[in-house]
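Student: Structure, please.
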Amino acid sequence: MAVRILGLVGSLRAGSHNRQLAETAAKHAPEGIEFALYEGLADLPFYNEDIDVEGSVPQAAAELRETVGAADALLLFSPEYNGTMPAVLKNAIDWISRPYGAGAVSGKPVAVVGTAFGQYGGVWAQDEARKAAGIAGGAVLEDVKLSIPDSVGRFAETHPADDAEVVEQLTEVLRKLAAAAA
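Tutor: Got it, this is the predicted structure:
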């Protein structure tokens, strides 16, 4: 049976390089790994405990929790916005962290990767995403990292799926995440 890895992308932009990285993971997932990209983050309301009430949880949040719950592991793709992770990714982590101690992410292997314009490839944002996912209950793989700098230059004319080095590195991330989930 295949290991199911769910990708959450912290950028809503159609042409996002992080989205392209997630598409690359889907296209090049090794045998035995099913990679799916979650598409509903734009529909999530900001986390608010007043609306997170049994029986009336917003549909988008219920769908996210159900989809994360069915996955064996999570792969978060984080760009860097003003030195940290985007609000859309943090919001998703907040929703899947609840109910406290029994959220959809509890105990699931989580890895964080990404690309950014700067010279460090978004490491600050990715570190923040790892921290939040761990506090939320995820089993964060601290040693599984991929930060690709200069996204605007590197991917100006080449999709990440056509960059052999990126494909190799991302495939290795998927293998390590699958091994942790197995």
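Student: okay, CA-based contacts and neighbour counts for the rest of this
Tutor: Fine.
Student: Show me what secondary structure element comes after the longest strand anywhere in the chain.
Tutor: Longest strand in the chain by number of residues, with DSSP state E as the criterion: strand 139-148. Going down the chain from strand 139-148, the next helix or strand is helix 151-154, by DSSP states H and E.
Student: Please name every helix or strand in contact with that following helix.
Tutor: Contact partners of helix 151-154 among helices and strands, from 3 or more Cα pairs under 8 Å, 6 or more residues apart in numbering; DSSP states H and E: none.
Student: can you give me how far it is from the chain middle?
Tutor: Taking Cα atoms, centre = their mean, to the nearest Å, one finds the center of helix 151-154 at 20 Å from the center of the full chain.
Student: which other residues reach it?
Tutor: Applying Cα atoms under 8 Å, 6 or more residues apart in numbering, the external contacts of helix 151-154 come out as 17, 115-118, 121.
Student: For these, work out which two are farthest apart.
Tutor: The span of these, defined through Cα to Cα, is set by H17 and G118 at 13.0 Å.
Student: higher neighbour count, the two?
Tutor: Comparing H17 with G118 by neighbour count (other Cα atoms under 10 Å), the higher total belongs to H17, at 26 against 14.
Student: What residues does the more buried one make contact with?
Tutor: H17 touches 115, 151, 155, 160, counting by Cα under 8 Å, 6+ apart.
Student: now with 7 Å?
Tutor: Applying Cα atoms under 7 Å, 6 or more residues apart in numbering, we find H17 in contact with 115, 151.
Student: do you know how far it is from P79?
Tutor: Distance of H17 to P79, given as Cα to Cα, to the nearest Å: 8 Å.
Student: I'd like to know how many residues surround G83.
Tutor: 13.
Student: Same question for the one 10 residues further on.
Tutor: I93 sits with 25 neighbouring residues when counted by other Cα under 10 Å.
Student: is it true that it touches G134?
Tutor: No. I93 is not in contact with G134 according to Cα atoms under 7 Å; the separation is 9.7 Å.
Student: So R4: helix, strand or coil?
Tutor: Look at R4: counting by DSSP: H, G, I helix; E, B strand; the rest coil, its state is strand.
Student: want to put them side by side, so please do this one too:
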Amino acid sequence: MSTRIVALVGSLRSGSHNRQLAEAAVKLAPEGVEVVIQDEIADLPFYNEDIDVEGKLPAVAARLRETANSADAFLLFSPEYNGTIPAVLKNAIDWYSRPFGAGSFTGKPVAVVGTAYGQFGGVWAQDDARKAVGIAGGSVLEEVKLSVPGSVVRFAETHPADDEEVAQQLTAVLAELAKAATAEPQTV
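Tutor: All right, here's what the predicted structure looks like:
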């Protein structure tokens, strides 16, 4: 049985380095792990409880929830916009957080990684994404991190999948996420 990881990319730019990092995750996924990039988050309307009801639910939201509900785990790729999480990623988290207490993230392992131009690789945004997805019910893997600084220079001529250091670190993230997804639930 394959472990299915749904990836959300917080950048819509066609040449996004975070998108390339997500593509690298698809390519580097270990045997028995499938990474699916959830492309349609750009088409989601802003979350609004008035339209999150039967008969008004946007078709794109229904499709995204269906894909998300089939996930064993989530991997979020977040750049940093003005020191925090991009709106498109936050909006997806909001949609996946409903219905309250039983949203798509509930009880599933989630890791947050990313790259940014700055010297810290987007850690503030990634921390904010971890906080939001944890509140949304995800089981955040706080110690599983990858923040790649200087993306504009580092990936100017090299795809993240071809950067040996990044590829090794991303492969380790995927392995930890898959391990968490297949772990037996612990009883208290």
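Student: one step back: could the contacts of helix 151-154 of structure 1 be laid out in a markdown table, adding distance to G55 of structure 1 and secondary structure?
Tutor: Putting the contacts of helix 151-154 of structure 1 into a markdown table (distance: Cα to Cα, whole Å; DSSP: H, G, I helix; E, B strand; the rest coil) gives the following:
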| residue | distance to G55 of structure 1 | secondary structure |
| --- | --- | --- |
| H17 | 37 | helix |
| T115 | 38 | strand |
| A116 | 39 | coil |
| F117 | 42 | coil |
| G118 | 44 | coil |
| G121 | 41 | coil |
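Student: L170 of structure 1: which of those is nearest?
Tutor: Nearest to L170 of structure 1 among these is T115, at 11.7 Å by Cα to Cα.
Student: Show me the helices in structure 1, by range?
Tutor: With helices called from DSSP state H, structure 1 shows them at 17-27, 59-70, 87-96, 123-135, 151-154, 164-181.
Student: mean per-residue distance, the longest one to structure 2?
Tutor: Spelled out, that is helix 164-181 of structure 1. In the superposition with structure 2, the average deviation recorded for helix 164-181 of structure 1 is 0.4 Å (mean Cα distance after the TM-score superposition for structure 1).
Student: May I have the residues that are in contact with the residue positioned nearest the centre of structure 1?
Tutor: Note on structure 1: the residue nearest the mean C-alpha position is L76, at 1.5 Å, using Cα atoms, centre = their mean. Contacts for L76 of structure 1 (Cα under 7 Å, 6+ apart) come out as 7-9, 111-113.
Student: what's the burial count for A87 of structure 1?
Tutor: 13.
Student: Also V166 of structure 1?
Tutor: Applying other Cα under 10 Å, we find 18 residues neighbouring V166 of structure 1.
Student: Let me know whether it touches F155 as I believe.
Tutor: No. Judged on Cα under 7 Å, V166 of structure 1 makes no contact with F155 at a distance of 10.7 Å.
Student: Now for those two: what residues contact both?
Tutor: Overlap of the contact sets of V166 of structure 1 and F155 (by Cα under 7 Å, 6+ apart) is empty.
Student: gap between the closest residue to A42 of structure 2 other than its chain neighbours and T158 of structure 2?
Tutor: Setting aside the residues directly before and after it, A42 of structure 2 is nearest to V88 in space (Cα to Cα, 6 or more residues apart in numbering), at 6.5 Å. V88 of structure 2 sits 26 Å away from T158 of structure 2, going by Cα to Cα.
Student: for F77 of structure 2, same thing?
Tutor: F77 of structure 2 is 18 Å from T158 of structure 2, by Cα to Cα.
Student: now Q20 of structure 2
Tutor: Noted for Q20 of structure 2: a distance of 10 Å to T158 of structure 2, by Cα to Cα.
Student: okay, those two: which has more neighbours?
Tutor: Taking other Cα under 10 Å, Q20 of structure 2 and T158 do not tie; Q20 has more neighbours (19 against 10).
Student: Might you report the residue contacts of the nearest residue to S147 of structure 2 once chain neighbours are set aside?
Tutor: Once flanking residues are discounted, S147 of structure 2 sits nearest to G121: 4.7 Å by Cα to Cα, 6+ apart. Residues near G121 of structure 2 by Cα under 7 Å, 6+ apart: 114-115, 147-150.
Student: one more time with 8 Å
Tutor: 79-80, 114-115, 147-151.
Student: Please list only the buried members of the residues you listed.
Tutor: Among the contacts of G121 of structure 2, those buried by neighbour count (16 or more other Cα atoms under 10 Å) are 79-80, 114-115, 147-151.
Student: got JSON lines for these, with distance to G55 of structure 2 too?
Tutor: Formatted as JSON lines, the buried ones among the contacts of G121 of structure 2 follow (distance: Cα to Cα, whole Å):
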{"residue": "P79", "distance to G55 of structure 2": "35"}
{"residue": "E80", "distance to G55 of structure 2": "36"}
{"residue": "G114", "distance to G55 of structure 2": "36"}
{"residue": "T115", "distance to G55 of structure 2": "39"}
{"residue": "S147", "distance to G55 of structure 2": "41"}
{"residue": "V148", "distance to G55 of structure 2": "43"}
{"residue": "P149", "distance to G55 of structure 2": "44"}
{"residue": "G150", "distance to G55 of structure 2": "46"}
{"residue": "S151", "distance to G55 of structure 2": "43"}
